[in-house]
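> need coordinates for the following:
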Amino acid sequence: MNKNCTAIITARKGSKGLPGKNVRLLNGKPLVWYTVNAAIESRVFSNVLISTDCEQVASIGQELGGKVVWRPASLSGDSARSEDTVEHALRAFDCVGHYCLLQPTSPLRTSNHIRGAWNKYLNGEFDSLVSVIECDHSPFKTLVEADGGVKPIIEKSMLSAPRQELPRAFRINGALYFGKVGLFIEEASFFTGHLGVFEMDVNSSIDIDSDHDMANAEYLLESKQ
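Presented below is the predicted three-dimensional model:
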């Protein structure tokens, strides 16, 4: 266990897309259970903080060994920013050293993923590190709206370039964010200084935002068993 890294699990009561999703049952357990359990089992963290406004979430977290940070109404609505919620939790416990944001919408992110990302973050001497998956389609071949029309997101030559000649590109999957507490507080950003990535597979990267996502996650968990 590292004495200088704090896990922060953000699990509010409301959700516009999937009401009550953090306590919905997934393969017999509440959704938030998977993230709290993975954080505890990883043995990476000195503290596992659950930032919530929900009594049920708080109870689940405490039963597994986490500590509750009660978030105010100003951080509990649909417009609340993750950066503000994480800062509130870090300040509530006077955290120093490193932090890791773990969102409960990534239930297939395991303790092994957490340990692997933590080791890469430390060994690579990164200031921050995020989990990613490789993009299915190269973003360099993307058009964006501009000036009443469209234009290449980077440059026109990339639109017709062979894929193998383009740089690998990654999409942030939302499962893991490691960083230094001081830099995060200073810049109010998860992407500070020397940024690293921890690549995950597609199935482990599932992000729960709908009933369809819940059904997919249920199927994948049952398949593992």
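> use CA for all of it now, contacts and neighbours both
Noted.
> hey, which strand is longest across the chain?
strand 170-180 (DSSP state E).
> next, count neighbours for D209.
Other residues within reach of D209, judged by other CA atoms under 10 Å, total 16.
> V69 too?
One way to gauge burial is a neighbour count; for V69, by other CA under 10 Å, it gives 21.
> related to what we said a few turns ago, how far off centre is the longest strand of the chain?
The gap between where strand 170-180 is centred and where its chain is centred comes out at 5 Å by CA atoms, centre = their mean, to the nearest Å.
> repeat that for stretch 80-99.
Distance of stretch 80-99 from the chain centroid (CA atoms, centre = their mean) equals 14 Å.
> contacts for it, please.
The list of residues contacting stretch 80-99 from outside it, by CA atoms under 8 Å, 6 or more residues apart in numbering, reads 4-8, 10, 49, 51, 69, 71, 74-75, 101, 178-182, 185, 188-190.
> about what we covered before: by contact count, what packs against the longest strand of the chain?
If contacts are counted by 3 or more CA pairs under 8 Å, 6 or more residues apart in numbering; DSSP states H and E, strand 170-180 sits against strand 98-102, helix 111-123, strand 128-134.
> nearest to Q56, of those?
strand 98-102 (18.3 Å; CA to CA).
> please provide the structure for the following sequence as well, for comparison with the first:
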Amino acid sequence: MVKKFKYLPIIPARAGSQRLAGKNMRLLGGMPLIGHSISFAKANSLRNIVVTTNDAEVSNYAQQEGVGVIERPDHLAGDREPTITAVQHALEQQEQEYNAIILLQPTNPLRPKNLLQKALKEFEEGNYDSLMTVSKSDKKLGRIVNNSFIPFNYEIGQRSQDMEPLYYENGLLYIIKTEVIKEGKILGEKNCPFFVNHPFAEIDIDTLTDFKKAEAYLKADFE
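The predicted structure follows:
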């Protein structure tokens, strides 16, 4: 595929994870967690890959991998700081102009091999402002109110196959026009929910349990 746009791949990897200390450099299949996103970007022939981080260990690793590093200021690296501010900061540091950014989160290290090329094709042909990957949820969800379970997306006794289809944001990939980023948004008005039906979409690492699940999925060698 010949890309119409010039893309900047950004990998955000701040220090200080509260639930899984040092997770960005924790080895998954013999490679640091962040290395999987770097490897995915390289495998898809992406250029000018940058990691935005306030973690010296992550910075050193990224440089060893030949990847650009943006030193993220501490005020943009807090627990409650949204990803958009780090992406905006990284974009502001670039000397070149880009049409869109490709956001690869280290916490989603496992991605289908052909994901990016299919997503870019959809993004460009549909002339979208942004693209996010989603997957279908078959779970019967509800609320607990006054110690009672109140179904949310189904009725008691309803078969799963008869439920209205619902989808969740899986975090595997985001593509966003730079004009949207400059407006302080991650998703634009014309946003593409790009459906991904793959076991890797279940992996989003925040805890040790998530990490162990990722190890198992990596060993399973899903196509």
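> buried sites along the longest strand of the first structure?
Applying a neighbour-count criterion of 16 or more other CA atoms under 10 Å, one finds 170, 172-180 buried in strand 170-180 of the first structure.
> now, which of those residues sits nearest P107 of the first structure?
Once CA to CA is applied, the member of the buried residues of strand 170-180 of the first structure that ends up nearest P107 of the first structure is A175, at 8.6 Å.
> which one is the equivalent of that closest one over in the second structure nearest to, not counting chain neighbours?
Pairing criterion TM-score structural alignment: the partner of A175 of the first structure within the second structure is identified as L172. Closest residue to L172 of the second structure apart from its sequence neighbours, by CA to CA, 6 or more residues apart in numbering: N108 at 5.6 Å.
> tell me the SS of the corresponding residue of the first structure for the one you found?
When the two structures are superposed using TM-score structural alignment, N108 of the second structure falls opposite S106 in the first structure. Here S106 of the first structure is recorded as coil under DSSP: H, G, I helix; E, B strand; the rest coil.
> S106 of the first structure and A89 of the first structure: what is the separation?
Using CA to CA, to the nearest Å, one gets 20 Å for the distance from S106 of the first structure to A89 of the first structure.
> reformat the helices and strands packed on strand 170-180 of the first structure as JSON lines; add distance to S42 of the first structure and mean neighbour count.
Listed next are these as JSON lines, based on distance: least, CA to CA, whole Å; neighbours: other CA atoms under 10 Å:
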{"stretch": "strand 98-102", "distance to S42 of the first structure": "12", "mean neighbour count": "25"}
{"stretch": "helix 111-123", "distance to S42 of the first structure": "4", "mean neighbour count": "18"}
{"stretch": "strand 128-134", "distance to S42 of the first structure": "16", "mean neighbour count": "23"}
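> let me see the contact set for T107 of the second structure.
By CA under 8 Å, 6+ apart, T107 of the second structure lies in contact with 24, 33-34, 203-206.
> revised request: answer the last question for K120 of the first structure.
Contact analysis of K120 of the first structure by CA under 8 Å, 6+ apart lists F198.
> map it across to the second structure for me.
With TM-score structural alignment as the criterion, K120 of the first structure pairs with E122.
> now swap in V23 of the first structure and tell me
Correspondence of V23 of the first structure to the second structure, assessed by TM-score structural alignment: M25.
> ok, now L129 of the first structure?
Aligned by TM-score structural alignment, L129 of the first structure pairs with L131 of the second structure.
> hmm, its match is touching F194, no?
Yes: with contact defined as CA atoms under 8 Å, L131 of the second structure and F194 form a contacting pair (6.6 Å).
> quickly list what's touching both of these two.
Here L131 of the second structure and F194 share the contacting residues A119, scored by CA under 8 Å, 6+ apart.
> columns distance to A217 of the first structure on top of the helices and strands packed on strand 170-180 of the first structure, output as JSON lines?
Written out in JSON lines, the entries for those read as follows (distance: least, CA to CA, whole Å):
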{"stretch": "strand 98-102", "distance to A217 of the first structure": "17"}
{"stretch": "helix 111-123", "distance to A217 of the first structure": "17"}
{"stretch": "strand 128-134", "distance to A217 of the first structure": "17"}
